[in-house]
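A.B. asks: Sequence plus the predicted model coming up.
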Amino acid sequence: MPEGHSVHRIALQFERDFVGHLVAVSSPQGRFAAGAAEIDGLRMLEARAVGKQMFLRFEHDKWLRIHLGIYGAWDFFGTISAITAESEALGSIGAPRLRRAVRMAETEHTKDTDLSTFPPEPVGAVRVRLATEESVADLRGPTACEVIDPVQLAAVLERLGPDPATDRSQAAEDRFVTRLRAKPTAVGQLLMDQSVVAGIGNVYRAEMLFRARLNPHTPGKKVTEDQARALWADWVQLLDLGIRTGQMLTMDGLDAEAQALALANREDRHWVYKREGLPCRVCGTHIVVEVMAARKLYWCPFCQK
């Protein structure tokens, strides 16, 4: 499932290449035909991400809400601008004004697609297609895709916890700390609760808990205030890095060569995620895996006593 940094990068892609343009909206699959008709031909005015959800604002106060869920992905075709200087250098999106095809979901990669005819014909179950004269975005497999009004938008946002990519205020931090420490639920489950904090998924959960040397079974109400504020600060740092690079790089203290390897290969990128049965990089104890909040949780039973 795409985590917060991926959704913010997708929103930035729309900001670069769609905001300000009139957009033709269709539903090649047919399942979103009524919603597409509501916003077809309108100008896109804003692209915003909060946690794992994205909101595209069109004229007449119409918002397109998308939650990719586990299987959702966006395919971009045509003019695809670089999102950040780091992503351009890493080649995850490509140079500005370059015509190519890119898939953006949990990871990003360039697709082999014939763009000699533009726009390309939709392939497969495309829920919604957004098209300008130079850029096309196809959405597949989302959990949610709906047109909402400002009142409905406010209701959705009210249910979400703070997202440091959109709000790094003291109030946002305090809200996270209060919500986390108010519950007897295990901290490993609370970090996945989008009403507590928005954007953290399975990878960041495991890695943040290891970086904090915090047992995932610790009840939220037993997490100290200092520990909770340290978790927030770490999420601020990791989310910013993920948005800039497009990678969930959670190992720190790496030299230039090691960092290059980590960016190129997931096996060199994380402390515990997907390393079950392998020795902990710090203490040598075998990393264990269990199911928590319906997802696999990876942790070190020695470092995270």
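C.D. replies: Noted; the coordinates are in hand.
A.B. asks: From now on I want contacts and neighbour counts done on CA atoms only, so please keep to that.
C.D. replies: Will do.
A.B. asks: Give me the distance between Ala34 and Lys62.
C.D. replies: 14 Å (Cα to Cα, to the nearest Å).
A.B. asks: cool, Gln152 as well?
C.D. replies: Taking Cα to Cα, one finds Gln152 at 10 Å from Lys62.
A.B. asks: neighbour count winner among these two?
C.D. replies: Taking neighbours as other Cα atoms under 10 Å, Gln152 and Lys62 compare with Lys62 leading, 20 against 12.
A.B. asks: That one touches Val147, doesn't it?
C.D. replies: Yes: using Cα atoms under 8 Å, Lys62 is in contact with Val147, at 6.6 Å.
A.B. asks: Pull up the overlap in contacts between Gln152 and Lys62.
C.D. replies: Listed contacts common to Gln152 and Lys62 are nil; contacts here mean Cα atoms under 8 Å, 6 or more residues apart in numbering.
A.B. asks: Leu153: how many residues sit nearby?
C.D. replies: Around Leu153 there are 16 residues (other Cα under 10 Å).
A.B. asks: Same question for Glu86.
C.D. replies: By other Cα under 10 Å, neighbour count at Glu86 equals 16.
A.B. asks: Grab the nearest non-local neighbour of it.
C.D. replies: Nearest non-adjacent residue to Glu86, counting by Cα to Cα, 6 or more residues apart in numbering: Thr245, 5.4 Å away.
A.B. asks: close enough to count as contact, the one you found and Leu90?
C.D. replies: Yes: Thr245 lies in contact with Leu90 (Cα under 8 Å); the separation is 7.5 Å.
A.B. asks: where do the helices sit along the stretch 51-200 of the chain?
C.D. replies: Under the criterion DSSP state H, counting those that start in this stretch, the stretch 51-200 of the chain carries helices at the ranges 85-90, 150-159, 170-181, 187-190.
A.B. asks: how about those in JSON lines, adding distance to Arg48?
C.D. replies: What follows is these, written out as JSON lines (distance: least, Cα to Cα, whole Å):
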{"stretch": "helix 85-90", "distance to Arg48": "19"}
{"stretch": "helix 150-159", "distance to Arg48": "11"}
{"stretch": "helix 170-181", "distance to Arg48": "18"}
{"stretch": "helix 187-190", "distance to Arg48": "24"}
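A.B. asks: And here is the other one:
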Amino acid sequence: MVKTLNDDDDSTLGADCDPGIEQDAPLLDLLDAMVDERGRAPAAGVLGVNYRTLALCCDSRQVSRRMRRALVDFRDRGVDGGGETDLADDGSLDEGVAVLRQRVAELEDENAELRKLADDQALQLEELTRRLAALEDGRQSEDADELVDADADDKRGNDQSENAAQDWRPPRRKPGMPGAGVVTLEEQPDEALAFGPATALVAEWRQLRTGGGQVASRVDRAQAAVRRWELEAAMIGEYRLTLPPDTYPLDDGRRADHVRWRRDALAEAQRELRKAKRARLLRRFLTMGMSRK
């Protein structure tokens, strides 16, 4: 690349000019030929001067020392074979332009390959999205069927236990039996009498408290948490039992608070269960896609 001469101080251009020097006529002819072929800005770049210097020379027809030096250098390069000697030949290309055109062609080829790869990946992503949506729809249908069956079972179970739960109250404290409706982590004598129809719920709750956190998968842990909060809400609200760490029967005000925060915990556990099921479905889908490849 030709370095631009230091011609930032355009105020001295007029003082640098030597008007009427006869030897400058060939240089002006050379400059006119370059400007006609390339235009002023490209010609200034080739000569290594700024646009204002070249324009002043063209308009005033006076060659400053800077322009004379640039034109002579360009002419000498042409004589030595290092510059452009045939300016009228429209088929000649500057070496730098040829290199740039070759690079542009290479980039176009690379872009074509990248576009093809992007199109292929877009098609694959569209197919994966379609298959995932189909699997999700099927899973939702299964979940809906399971939910309907579970609701029906719960309704039958609730119908059978509502009467007993409404009429039953924990008995008064007796020697050797659990305090009136107070549940402990360890089984106590005479619990069937103390807990009545809630005895089976207490046994299931103890199992979840001791083994619910040991299940392997995220879905199983979430299901165990959902079931635990369901049991605690029912035992406290419907059967009026008291759970650890409380050791004395709850009054009605505290009982309502305990039921409320158990239901809040149940709602959060249900959200976590839905997330875990979606994550499991996605893992299965991705594993299936990778195994087919």
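C.D. replies: Thanks, I have the structure now. Because the structure is a prediction, the values reported are computed rather than measured.
A.B. asks: TM between them?
C.D. replies: Put the two chains on top of each other and the TM-score (TM-score structural alignment, normalised by the length of the second structure) is 0.18; 95 aligned residues with a Cα RMSD of 7.0 Å.
A.B. asks: helix or strand right after the helix or strand hosting Ala11 of the first structure?
C.D. replies: If you go by DSSP states H and E, Ala11 of the first structure is part of helix 4-17. On the C-terminal side of helix 4-17 of the first structure, the nearest following helix or strand under DSSP H and E is strand 24-26.
A.B. asks: need the next SSE after the host helix or strand of Phe195 of the second structure, C-terminal direction.
C.D. replies: Assigned by DSSP H and E, Phe195 of the second structure falls within helix 191-195. Using DSSP H and E, the helix or strand that directly follows helix 191-195 of the second structure along the chain is helix 199-211.
A.B. asks: buried residues in that next one?
C.D. replies: Within helix 199-211 of the second structure, the residues that qualify as buried are Thr199, Leu201, Val202, Trp205, Arg206, Leu208, counting by 16 or more other Cα atoms under 10 Å.
A.B. asks: Hmm, the last one is touching Trp229, no?
C.D. replies: No: with contact defined as Cα under 8 Å, Leu208 of the second structure and Trp229 do not form a contacting pair (10.2 Å).
A.B. asks: mind listing what's buried in the longest helix seen in the first structure?
C.D. replies: Counting residues, the longest helix found in the first structure (DSSP state H) is helix 225-245. For helix 225-245 of the first structure, the neighbour count (16+ other Cα under 10 Å) marks 228-232, 234-236, 238-245 as buried.
A.B. asks: can you state the direction angle for the helix or strand just after it and helix 225-245?
C.D. replies: Next helix or strand after helix 225-245 of the first structure toward the C-terminus (DSSP H and E): helix 256-264. Angle, helix 256-264 of the first structure to helix 225-245, by axes from the mean of the first three to the mean of the last three Cα atoms, to 10 degrees: 80 degrees.
A.B. asks: Quick check: which helices or strands does helix 256-264 of the first structure pack against?
C.D. replies: On a contact count with 3 or more Cα pairs under 8 Å, 6 or more residues apart in numbering; DSSP states H and E, helix 256-264 of the first structure meets no helix or strand.
A.B. asks: orientation of the longest helix of the first structure relative to helix 4-17 in degrees?
C.D. replies: 40 degrees.
A.B. asks: tell me what helix 225-245 of the first structure is packed against?
C.D. replies: Using 3+ Cα pairs under 8 Å, 6+ apart: helix 225-245 of the first structure touches helix 4-17, helix 85-90, helix 170-181, helix 202-211.
A.B. asks: again, only using 6 Å
C.D. replies: Packing partners of helix 225-245 of the first structure (3 or more Cα pairs under 6 Å, 6 or more residues apart in numbering; DSSP states H and E): helix 4-17, helix 85-90.
A.B. asks: Helices along the second structure, start to end?
C.D. replies: Using DSSP H, helices in the second structure cover 13-16, 24-38, 40-47, 51-60, 65-79, 95-167, 191-195, 199-211, 218-237, 252-292.
A.B. asks: angle of the longest helix of the first structure against helix 170-181?
C.D. replies: Using the same axes, to 10 degrees: helix 225-245 of the first structure against helix 170-181 is 120 degrees.
A.B. asks: how many neighbours does Glu46 of the first structure have?
C.D. replies: 18.
A.B. asks: Confirm that it sits in a strand.
C.D. replies: Yes: Glu46 of the first structure: assigned to a strand according to DSSP: H, G, I helix; E, B strand; the rest coil.
A.B. asks: Settle this for me: it is touching Phe58, isn't it.
C.D. replies: No: with contact defined as Cα atoms under 6 Å, Glu46 of the first structure does not count as touching Phe58 (7.1 Å).
A.B. asks: returning to that earlier point: of the buried residues of helix 199-211 of the second structure, just say which sits nearest to Val99 of the second structure.
C.D. replies: Val99 of the second structure lies nearest to Leu208 out of those, by Cα to Cα, at 74.6 Å.
A.B. asks: Arg227 of the second structure versus the closest one, what's the distance?
C.D. replies: 8 Å.
A.B. asks: Over to Gln102 of the second structure?
C.D. replies: Distance from Gln102 of the second structure to Arg227 of the second structure, by Cα to Cα: 70 Å.
A.B. asks: Looking at the two, which one has more neighbours?
C.D. replies: Set Gln102 of the second structure next to Arg227 and count neighbours by other Cα under 10 Å: Arg227 wins out with 19 against 12.
A.B. asks: how near is the more buried one to Asp143 of the second structure?
C.D. replies: 17 Å.
A.B. asks: Now do the SS call for Leu297 of the first structure.
C.D. replies: strand.
A.B. asks: That one and Leu239 of the first structure, how far apart?
C.D. replies: 19 Å.
A.B. asks: With Val151 of the first structure instead?
C.D. replies: Counting by Cα to Cα, the gap from Val151 of the first structure to Leu239 of the first structure is 28 Å.
A.B. asks: now do Gly78 of the first structure
C.D. replies: In terms of Cα to Cα, Gly78 of the first structure sits 28 Å off from Leu239 of the first structure.
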